[in-house]
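Enquirer: mind folding the following:
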Amino acid sequence: MGDVIPAPAAPRIPVHSDTDPGTFPVRRIYCVGRNFADHAREMGASAPAGKADRGRPVFFLKPADAVVVNGQTPYPPGTGELHHEVELVVALGADAPPGELPVEHAGPLIYGYALGLDLTRRDLQAAAKAKGLPWDTGKSFDFAAPVGALVPANELGALSGRTIALAVNGEIRQRGSLDDLIWSVPEILHELSKLYALRAGDLVFMGTPAGVGPLRPGDAFEATLDGLPPLSGTILPPIG
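Expert: Now for the predicted structure:
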């Protein structure tokens, strides 16, 4: 017996590599909230003074088909306050073993890195927060995850000291150092493994520095991170 409807194709991200060109099929998208102290404070949340008082990381998900690979991103319905959040994206190339993943074993799971935008319907998120309700509609919607080309981890090298930034219409809006992440990539994979079965094809958006702000139809954006291909695009008029 076959499928009763056509099976949707997996979203695919281009791989920028001299030795391993191709595409990366996306299985699932995990996102980390409040992983830069300056962004946590600008959103009205407390930020830890050090690792000892970090508590637990904040996670949410986006649908895999929210991925946008050509940068052409329609303005979403239901909002008047679309915000940008530039982020490092981690792509997993292997399944995690069953059970809790030790921090020191996280590295071999990583296939590569890319730039991404965690687009947010801020007004919907804020309204849900104010009522103590889940804010999925603020984060999970069509075209909510523009992603740039992946670079294999062994070609990019260490993340320390690298700067991530976002410009809108040529003006820098966000800039931060990956050294300022509250939770490192291996630590986040360790924490996610306590809640989910991590698999090849998963993406992890690692959180955004301060400076989030509005995007409007016609705006051009460019995200950069040392060693990665830029992520460029335009906010299009709403569909329909």
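
Enquirer: C-alpha from now on. contacts and neighbour counts both.
Expert: OK.

Enquirer: quick check: closest non-adjacent residue to Ile29.
Expert: Distance criterion CA to CA, 6 or more residues apart in numbering; nearest residue to Ile29, sequence neighbours excluded, is Leu203 at 4.8 Å.

Enquirer: the one you found contacts Val90, doesn't it?
Expert: Yes: with contacts counted by CA atoms under 8 Å, Leu203 reaches Val90, the gap being 5.5 Å.

Enquirer: the residue nearest to Ile29: neighbouring residues, count only.
Expert: Leu203 has 27 neighbours, counted by other CA atoms under 10 Å.

Enquirer: next, the second sequence, to be compared with the first:
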Amino acid sequence: MFLVGLTGGIATGKSTVATIFRDLRCPLIDADVEAREVVLPGKPAWRKIKQLFGDEFLLPDGTLDREKLGRVIFSDPYKRKLLNSITHPEIQKAIMWKLLTFFVKGCSYVILDLPLLFESGSLVKYMTRVIVVTCDEDLQLQRLTARDRLTNDEALQRIRAQLPLAEKCKQASHVIINNGTQEETRNQVNTIYHSLYHSKSHWKLRIILFGMTTLLFVGVIFIFQFATIFY
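Expert: As a prediction, the model looks like this:
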């Protein structure tokens, strides 16, 4: 099984691309979903956030006030780094368990929807391929202000908190340009899907694991036979 990173910039349309991959029945793990789950009330990450940031960032039902917390972390790099240091390890643990499940099911690849793949850096080395979703900067700004009801300055602040799209595209195996219609985007996704479907990259790992398992089995048999000689 090999890993495919799916990333992009904020409001470039990565979620749309992820939905298309799901429609094609691709195995996909959404880091945003995992990020919401690890900060649910009572979870270890939630307790650390409450301790370090304070009760003022909690809603009456105990859940995080994501809007208020977002305004703080996007204006304060130190607090953004602090929050990431709390949530990222928990998110990675949750992802590892899901990867194990997909491996047991015999999936040849898994797409990891990781908004901050390059910014966090820790998972890039495990990706066999990386898909970057991009769009024109003006369109990105327009989408973000409309989606999150932000001013231009607030939207630009969030865009600039991430690695520039041009830098991400340079490190990509595939680039999806999401400037046009959904049908145009879907056609680009279909091309990548067929490339993943016909890839043989997963056999490398399976051959290595098969070899290790065989050696272990032979070793156990040898030890058993050696022990019975002297019994």
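
Enquirer: where does the TM-score land?
Expert: Put the two chains on top of each other and the TM-score (TM-score structural alignment, normalised by the length of the second structure) is 0.25; 93 aligned residues with a CA RMSD of 5.3 Å.

Enquirer: checking the residue nearest to Ile29 of the first structure next. Helix, strand or coil?
Expert: Under DSSP: H, G, I helix; E, B strand; the rest coil, Leu203 of the first structure falls in the strand class.

Enquirer: the nearest residue to Thr163 of the first structure once chain neighbours are set aside: neighbour count?
Expert: Sequence neighbours aside, Ser177 is the residue nearest to Thr163 of the first structure in space, at 4.5 Å (criterion: CA to CA, 6+ apart). Neighbours of Ser177 of the first structure under the rule other CA under 10 Å: 16.

Enquirer: how close does Ser177 of the first structure sit to Ala37 of the first structure?
Expert: 12 Å (CA to CA, to the nearest Å).

Enquirer: please, where are all the helices along the second structure?
Expert: 14-23, 31-38, 44-53, 66-73, 77-104, 117-120, 137-148, 152-160, 165-170, 182-197, 202-229 (DSSP state H).

Enquirer: show me which positions of the second one end up buried.
Expert: Applying a neighbour-count criterion of 16 or more other CA atoms under 10 Å, one finds Ala31, Glu34, Ala35, Glu37, Val38 buried in helix 31-38 of the second structure.

Enquirer: would you mind giving the residues you listed as CSV with distance to Tyr193 of the second structure added?
Expert: Formatted as CSV, the buried residues of helix 31-38 of the second structure follow (distance: CA to CA, whole Å):
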residue, distance to Tyr193 of the second structure
Ala31, 20
Glu34, 24
Ala35, 26
Glu37, 28
Val38, 30
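
Enquirer: now, among those residues, which is nearest to Leu141 of the second structure?
Expert: Ala31 (22.9 Å; CA to CA).

Enquirer: from what I see, that closest one and Asp113 are in contact.
Expert: Yes: at 5.8 Å, Ala31 of the second structure and Asp113 qualify as touching, with contact defined as CA under 8 Å.

Enquirer: contact partners for Thr224 of the first structure?
Expert: Leu115, Ile164, Ala165, Leu166, Pro230, Leu231 (CA atoms under 8 Å, 6 or more residues apart in numbering).

Enquirer: ok, now Asn154 of the first structure?
Expert: Gly112.

Enquirer: quick check: next helix or strand after the helix or strand where it lies?
Expert: For Asn154 of the first structure, the host element (DSSP states H and E) is helix 153-156. Using DSSP H and E, the helix or strand that follows helix 153-156 of the first structure towards the C-terminus is strand 163-168.

Enquirer: and the helix or strand following that next one, what other elements does it pack with?
Expert: Sequence order places strand 171-177 as the next helix or strand after strand 163-168 of the first structure, per DSSP H and E. If contacts are counted by 3 or more CA pairs under 8 Å, 6 or more residues apart in numbering; DSSP states H and E, strand 171-177 of the first structure sits against strand 163-168.

Enquirer: what lies in contact with the strand it packs on?
Expert: In contact with strand 163-168 of the first structure (CA under 8 Å, 6+ apart) are residues 86-88, 172-178, 219-226.

Enquirer: hmm, 6 Å instead?
Expert: Ile172, Arg173, Gln174, Arg175, Gly176, Ser177, Ala220, Phe221, Glu222, Ala223, Thr224, Leu225 (CA atoms under 6 Å, 6 or more residues apart in numbering).
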